[in-house]
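[1] Predicted model follows, preceded by the sequence.
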Amino acid sequence: MADFLYLASQSPRRRQLLEQIGVRAELLLPNADGDVAEDAEAIEAVLPGESPEAYVQRVTGLKLDAAVARHARRALAAAPILCSDTTVALDGRIFGKPEDAADAARMLAVLAGREHQVLTAVAVQAAGRRWAALSVSTVRFAAMTPAQIDAYVASGEPLGKAGAYGIQGRVAAHVEHLAGSYSGIMGLPLYETAQLLRAAGFVV
């Protein structure tokens, strides 16, 4: 078994989280020179009537499928491939990455003063086998004034993040309570990830 894994994620936080538990990750990202174009937006589209749980697990599986194909095309050395996806949900409604600052402000206005779920799915493939897990955490924001929301959006932090926030950033000043996996809310639940890697024969 290799002493590293391939991480199919653009998120620097996921790589840092893996380092936290002593796992070395090599990035396995799409659209390198001469690579086959991959439609990430199509993968992340929500299907009609799809639950947040089904959505995040399906998207993670599709991203892992794409990463496994990418690995084969590039004829890379064998090692486990890890993929993860995070979504935010309130009353069964999925809050993905905001399209722009106005969309981020709209999401935060809905989440403010409410309790919502953060769902992170993680999947590992090694030697033709696949292992998967789902982490569900709960976060409650305090009420936020329009000025507070605007100030947070102006920081640029909400863009590119599910639910328009990063738990490890400035929004922490507005988090009243959380229950579950802090690393899962960041984007990679370390307990579940370590379990999957061990199941795949990787030493953690």
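    Sure, I can see it.
[2] only C-alpha atoms for contact and neighbour calcs from this point on.
    Will do.
[3] what about the closest residue in space to A8 that isn't next to it in sequence, distance to L5?
    Among residues not flanking A8 along the chain, L28 sits closest, at 4.8 Å (C-alpha to C-alpha, 6 or more residues apart in numbering). As judged by C-alpha to C-alpha, to the nearest Å, L28 and L5 stand 9 Å apart.
[4] E176 touches R140, doesn't it?
    Yes - E176 lies in contact with R140 (C-alpha atoms under 8 Å); the separation is 5.6 Å.
[5] neighbour-wise, which of the two wins?
    R140 (18 against 14; other C-alpha atoms under 10 Å).
[6] Moving C-terminal from the helix or strand where the more buried one lies, which element do we reach first?
    Using DSSP states H and E, R140 sits in strand 129-141. Counting by DSSP H and E, the next helix or strand C-terminal to strand 129-141 is helix 146-154.
[7] Need the contact partners of the helix ranked longest in the chain.
    If you go by DSSP state H, the chain has its longest helix at helix 52-73. Residues from elsewhere that reach helix 52-73 (C-alpha atoms under 8 Å, 6 or more residues apart in numbering): 8, 28-30, 38, 43-44, 46-47, 81-89, 92-94, 119-125, 134.
[8] Narrow the residues you listed to those in helices?
    I43.
[9] Buried only: go through the contacts of helix 52-73 for me.
    8, 28, 30, 44, 46, 81-89, 94, 119-125, 134 (16 or more other C-alpha atoms under 10 Å).
[10] can you tell me which of the residues you listed are in strands?
    Cross-referencing the buried ones among the contacts of helix 52-73 against strands under DSSP state E gives 81-89, 94, 119-125, 134.
[11] and here's the other structure:
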Amino acid sequence: MEVVLASASPARLAVLRAAGVEPTVSVSRVDEDAVLAALGPRVGHEEAVVALARAKAEDVATSVPGPAVVIGCDSMLSIGGELVGKPHTVDVARERWRAMAGCDGRLLTGHCVLLVEDRAVIASAAGTGTTTLRFASPSTAELEAYLASGEPLEVAGAFTLDGLGGWFIENVDGAPSSVIGISLPLTRALLRELGVDIAALWAGPRSGSARADYPSNY
């Protein structure tokens, strides 16, 4: 069964590859701002990220012949009662970090998994991965260097865990893969709801092969 990732995120792709899945990447054309606007100002934070993930997955599913599993995800940061996404500019990212420094925030990652056959969705499952993070307080020089790198401008919450931003994350309570962009435990649970065994999607040698090359710390 083909696995289709409805995301342009190289981090999500890397997580799936490292976990044994080699997906086809198909980037959705969804207008995220339009989806959020249609939900209205009183929508719950978890509902918002799931709606975004579902919109992305459904948009891509129309072009997938199947049989396939389509995975859509979207992450946003909930902090101080506000739900924020990608800052896009240095000024916005700087203000985000001034508010985040020394505080806790919740990164919410909406997931939607669709089972597709003959370009039709025959089953779906969705949920939210929630991870609480403790942000450090970078010095002015550190923050300006981070902003100048460009990394925080196009990522949810203006930070990463698996890049330069990892220097400024003091604690993670939840699935680390969810912070990177896709929760492996939640995705596995959603696949099971659809009757799909994650082991059946693993690429490469299966059990019974002569030998597997594992990292030296195994």
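    Yep, that arrived. Keep in mind it's a predicted model, so treat the numbers as computed, not measured.
[12] Can you pull the TM-score for these?
    The TM-score (TM-score structural alignment, normalised by the length of structure 1) is 0.86; 192 aligned residues with a C-alpha RMSD of 1.8 Å.
[13] separation between the residue most central in space within structure 2 and D74 of structure 2?
    Per C-alpha atoms, centre = their mean, the C-alpha nearest to the average position across structure 2 is that of G181, at 2.3 Å. In this view, G181 of structure 2 and D74 of structure 2 are 7 Å apart by C-alpha to C-alpha.
[14] what number of residues lie near the alignment partner in structure 2 of R198 of structure 1?
    Aligned by TM-score structural alignment, R198 of structure 1 pairs with R192 of structure 2. Residues contacting R192 of structure 2 under the criterion other C-alpha under 10 Å number 13.
[15] so what's R192 of structure 2 up against?
    R192 of structure 2 makes contacts with I198, as judged by C-alpha under 8 Å, 6+ apart.
[16] Ok, the one 5 residues further on next?
    Counting by C-alpha under 8 Å, 6+ apart, D197 of structure 2 touches 188, 191.
[17] residue with max distance from the center of structure 1?
    Most distant from the centre of structure 1: A147, at 28.1 Å, with distances by C-alpha atoms, centre = their mean.
[18] That one maps to what in structure 2?
    Mapped onto structure 2 by TM-score structural alignment, A147 of structure 1 lines up with A141.
[19] Am I right that W131 of structure 1 is in contact with V124?
    Yes - assessed by C-alpha under 8 Å, W131 of structure 1 is found in contact with V124 at 5.3 Å.
[20] list residues touching both of the two?
    Shared contacts of W131 of structure 1 and V124 (C-alpha under 8 Å, 6+ apart): 196, 200.
[21] hmm, back to that, please identify the helix or strand for the match of R198 of structure 1.
    Using DSSP H and E, R192 of structure 2 sits in helix 184-193.
[22] List the buried residues of that helix.
    Under the neighbour-count criterion of 16+ other C-alpha under 10 Å, helix 184-193 of structure 2 has 184, 186-191 buried.
[23] ok, now how distant is G44 of structure 2 from G81 of structure 2?
    Between G44 of structure 2 and G81 of structure 2 the computed distance is 11 Å (C-alpha to C-alpha).
[24] ok, how many other residues are close to V68 of structure 1?
    Neighbour count of V68 of structure 1, defined by other C-alpha under 10 Å: 20.
[25] and what of A69 of structure 1?
    A69 of structure 1, neighbours per other C-alpha under 10 Å, totals 12.
[26] Which residue of structure 2 is paired with it in the alignment?
    Checking TM-score structural alignment: A69 of structure 1 goes with T62.
[27] Same question for I81 of structure 1.
    Alignment note (TM-score structural alignment): I81 of structure 1 maps to V70 of structure 2.
[28] G169 of structure 1 now?
    For G169 of structure 1, the residue aligned by TM-score structural alignment is G163.
[29] mind listing what the closest residue to P30 of structure 1 other than its chain neighbours touches?
    Closest residue in space to P30 of structure 1, ignoring its immediate chain neighbours: E38 at 6.7 Å, by C-alpha to C-alpha, 6+ apart. Residues near E38 of structure 1 by C-alpha under 8 Å, 6+ apart: 30-31, 66.
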